[in-house]
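In: Sequence and computational prediction follow.
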Amino acid sequence: MSTQTSPGTTGQAPALDMDALMAFVLRAVDEVGATLNAGLVVLGDKLGYYRDLAAQGPTTPAELAERTGTAEPYAREWLNAQAAGGYVTYDPPSGRYTLPPEQAVALTVEDSPAFLPGLFQLALGTTHDLDHVLDAARSGGGYGWHEHVTDVHVGCERFFRPSYHAHLVAEWLPALDGVVDKLERGALVADVGCGHGASTVLMAQAFPRSRFVGSDYHPESVAVARQRAADAGVEDRVRFEVASAQELPGSGFDLVTMFDCLHDMGDPVGAAEQVRRALAPDGTWMVVEPMAGDRVEDNLHPVGRAYYGFSTLLCTPASLSQDVGLALGTQAGPARIRDVATAGGFGRFASVAETPFNRVLEIRP
């Protein structure tokens, strides 16, 4: 191990471990490659490269370019970058590249809970607006969800929807006491912060006797949600409205849901109070939040790292752009959510289900 005194210091400055320094530099270089790969994944998704590789098997850059209607130099360099990152394999004798079956599921099967392009699209859209977040960090202000580029809104749905598709009807709703029975008989449900309506439409498809009201403060997302409901044929039992959580339309709801949005709100306590007023006496508030522990050290792992990154660049600025600006953060943890629910007038709180990416909370009066 080689050492060197840290430059620009005097006295008993700690010696630098040069091997550790170079190991960190090489790790950082790898992360630069990973940063650029976010753009490459989005490019490969939007150009159809992954889908073509999954369908056609081992291929050359020229073949990939011809089948996808793109220029060969881009296909060639993209394939080489994907091979260097382990996303595809390369066979030198044949000059062909292969997308392994596991990567094919993660990169092309949109209903799989392992589907990843939406996460990359969300991340790339988030970093696109870095200059605005820099200004907000210096001023103490915020930057609203509605102000971000479309890749943020589309990528968010594409990332979370596969988990909702896999778990919402089969696992999460059954984990709530008595809720499925109500939905099967015919319940009134509010889906607050519905975004593009993925969660609302999934519930409406599963429970045709129930009625659903999706709401979001972002008019463009509500317009998409209305189209999604029409495409799914559930317009007869779903309506979408432009409203903030504090303006939750209606009352007497048997179930109010919030999917991955409570931490984004400027005034989550005010939202909790409104949910309490809007619920039927025996109603249930289901809150689905990003998976997190209550202590920082509980979240120092790859999923927590990604969520802390989104929290810094997307979720915290969104909260600070609104009234109150509580800024819970994406890794708020169940204890802080319990505090919000208690302050909002709720008395019962339980964590009832979880995945690597989400925690499901049952909150009742």
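Out: Perfect, thanks for sending it.

In: switch to C-alpha atoms for all contacts and neighbour counts from now on
Out: Noted.

In: Have a look at the protein and report its longest strand.
Out: Longest strand in the chain by number of residues, with DSSP state E as the criterion: strand 279-290.

In: Outside of that one itself, list whatever touches it.
Out: With contact meaning CA atoms under 8 Å, 6 or more residues apart in numbering, strand 279-290 is reached by 179, 251-263, 275, 307, 330-331, 357-365.

In: among the residues you listed, which are in helices?
Out: Mapping the contacts of strand 279-290 onto helices (DSSP state H) picks out 179, 275, 307.

In: Now rank those residues by neighbours and give me the top one.
Out: Within the ones in helices among the contacts of strand 279-290, neighbour counts (other CA atoms under 10 Å) peak at residue 275, which reaches 29 neighbours.

In: Taking the contacts of strand 279-290, please make a ChimeraX selection of just the buried ones.
Out: Remark: buried members of those, expressed as a ChimeraX selection using 16 or more other CA atoms under 10 Å:
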select :179,251,252,253,254,255,256,257,258,259,260,261,262,263,275,307,330,331,358,359,360,361,362,363,364,365
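
In: The contacts of strand 279-290 in strands, which ones?
Out: Among the contacts of strand 279-290, DSSP E puts 253-259, 358-364 in strands.

In: from these, which is closest to residue 133?
Out: Nearest to residue 133 among the ones in strands among the contacts of strand 279-290 is residue 259, at 24.0 Å by CA to CA.

In: any idea how far residue 130 is from the closest one?
Out: Between residue 259 and residue 130 the distance is 25 Å, computed by CA to CA, to the nearest Å.

In: thinking again about what came up before, tabulate the ones in helices among the contacts of strand 279-290 in a markdown table, adding columns for distance to residue 236.
Out: Putting the ones in helices among the contacts of strand 279-290 into a markdown table (distance: CA to CA, whole Å) gives the following:
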| residue | distance to residue 236 |
| --- | --- |
| 179 | 21 |
| 275 | 24 |
| 307 | 37 |
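
In: Please tell me how far residue 87 sits from residue 103.
Out: According to CA to CA, residue 87 and residue 103 sit 7 Å apart.

In: Comparison target, given below:
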Amino acid sequence: MQSINHAHASTGAPSGAARSPVSTGIDEDRLHAFIGQVLNDLGGAYSATLVTLGDRLGLYRTLRDQGPATPAELAARSGCAERYLREWLSHQAASSYLAYDPASGRFALPPEQAMVFANEDSPVYLMGGFEMVGSHVQNQPRVAEAFRSGDGVAWGDQGACMFCAVARFFRPGYEHNLVQSWLPALDGVVGKLERGASVADVGCGHGHSTLVMARAFPNSSFVGFDFHPDSITAANAHRDAEGISPERVRFEVATAKDFPGRYDLVTCFDCLHDMGDPAGAAAHVRAALAEGGSWMIVEPIAGDSLVENLNPVGRLYYAASTMICVPTSLAQETGAALGAQAGERRLAEVIRSGGFGSVRRAAETPFNMVLEARA
């Protein structure tokens, strides 16, 4: 990159016009490094729609299943126009999302990239994260107005099918961690589930977490609650598609402060911080637990201070929190707006305020922390 001292020569300013001494106090190496970072960020932002396009058109799956292809070969396989594919493939290669072989002119999806873009059962499948970018863009006018008014943006009013993208983003983590490590980290819970326990999954969304548990523990009964009717409709559809009996797994519309029943285990996956009144929810969960029952709270991983969260995962969660979590909470009663990076200390305070005497971190992943609360 040319020196910043000479870069103004191409700005179109009239010859001899006064110019600010932009180099004064500026470390050019740091400036150029930051420009490089921003260019990478812009490239990533521009890429999100192209990644979701590749998913929607089945291009990643076609390359995964049928191997490397030229634009013409991929056109024949996918039914898409070659000229559009040539540009898309070129972008994907420039992004290192695909590998390009100049000798053959073919583009390939490496197995590592397939884990992220094409294998829905992969623990690092991230297509839901890319889908959320589109929801953020559509949601921006509503959130901008909320910035000025201080009001919230209701979950059901978020851009596109944001709740679909959220469900798709978190599902791989549930599939690969919930039964394998999270539930075993709780005190005596797996044994109860194996013998037969009653479970409420509060804030269940599309029901992926509920169904993961139901498949693993056929002697137990499960009910998923969510305040968003469309999500409950989707959850019932997922259950029916898996052939699970409604007598053993059902989904109902209810809030975290009014769901009915009494349970051996209550779970909340990535939703406590979204609630308007998480302390009130904690109190209701405490009342709904049977003697000796447990509450499992899965939340985004976070430290207790901003400095601890200044990292790539914190960056993603603060962005989602600004556009989704805080507006959703502020649209509800109380509007506590804990945010997606509330941290264990703040979450524990809220949980204890509901009447729980014990709160501990039972497990964690790069994306989540698992808290266990008991009376």
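Out: Received the coordinates, thanks. Since the model is a prediction, treat every value here as computed from it, not as a measurement.

In: returning to what we had before: nearest to residue 299 of structure 1 among the ones in helices among the contacts of strand 279-290 of structure 1?
Out: Within these, the smallest distance to residue 299 of structure 1 is 9.0 Å, found for residue 307 (CA to CA).

In: pretty sure that closest one contacts residue 333?
Out: No: Residue 307 of structure 1 lies out of contact with residue 333 (CA atoms under 8 Å); the separation is 11.8 Å.

In: what about stretch 251-266 of structure 2, how long is it end to end?
Out: Termini of stretch 251-266 of structure 2 sit 14 Å apart (CA to CA).

In: picking up where we left off before, for the ones in strands among the contacts of strand 279-290 of structure 1, which one is nearest residue 322 of structure 1?
Out: Of all these, residue 322 of structure 1 sits closest to residue 258, with 17.8 Å by CA to CA.

In: State the distance from that closest one to residue 206 of structure 1.
Out: With CA to CA as the criterion, residue 258 of structure 1 and residue 206 of structure 1 are 18 Å apart.

In: how about the strands in the stretch 101-250 of structure 1?
Out: For the stretch 101-250 of structure 1, the strands defined by DSSP state E, counting those that start in this stretch cover 188-192, 211-216, 238-242.

In: Nearest to residue 303 of structure 1, out of those strands?
Out: Closest to residue 303 of structure 1 of the strands of the stretch 101-250 of structure 1, according to CA to CA: strand 188-192, at 25.0 Å.

In: tell me the contacts of the residue mapped onto residue 111 of structure 1 from structure 2?
Out: Superposed on structure 2 with TM-score structural alignment, residue 111 of structure 1 falls opposite residue 121. Taking CA under 8 Å, 6+ apart, we find residue 121 of structure 2 in contact with 172, 175.

In: in the stretch 51-200 of structure 1, which spans are helices?
Out: Under the criterion DSSP state H, counting those that start in this stretch, the stretch 51-200 of structure 1 contains helices at 61-68, 72-84, 101-108, 117-128, 130-139, 150-167, 179-185, 198-206.

In: Which strands or helices does the fourth one pack on?
Out: Using 3 or more CA pairs under 8 Å, 6 or more residues apart in numbering; DSSP states H and E as the contact definition, the elements that helix 117-128 of structure 1 packs against are helix 18-47, helix 150-167.

In: Tell me what angle that helix forms with helix 150-167.
Out: Per axes from the mean of the first three to the mean of the last three CA atoms, to 10 degrees, the angle that helix 117-128 of structure 1 makes with helix 150-167 is 150 degrees.

In: Run through who's touching helix 117-128 of structure 1.
Out: For helix 117-128 of structure 1, using CA under 8 Å, 6+ apart, the contacting residues are 38-39, 41-42, 45, 107, 148-159, 310, 313-314.

In: Recalculate using a threshold of 7 Å.
Out: 38-39, 41-42, 45, 107, 149, 151-152, 155-156, 158-159, 313-314 (CA atoms under 7 Å, 6 or more residues apart in numbering).

In: just curious, which of those is nearest to residue 115 of structure 1?
Out: Using CA to CA, those come closest to residue 115 of structure 1 at residue 107, 5.7 Å.

In: Give me the distance between the closest one and residue 48 of structure 1.
Out: The spacing between residue 107 of structure 1 and residue 48 of structure 1, counted by CA to CA, is 10 Å.

In: The two: which is more packed in?
Out: More neighbours surround residue 107 than the other of residue 107 of structure 1 and residue 48, with 23 against 18 (other CA under 10 Å).

In: quick one: contacts for that one?
Out: By CA under 7 Å, 6+ apart, the contact list for residue 107 of structure 1 reads 50, 115-117.
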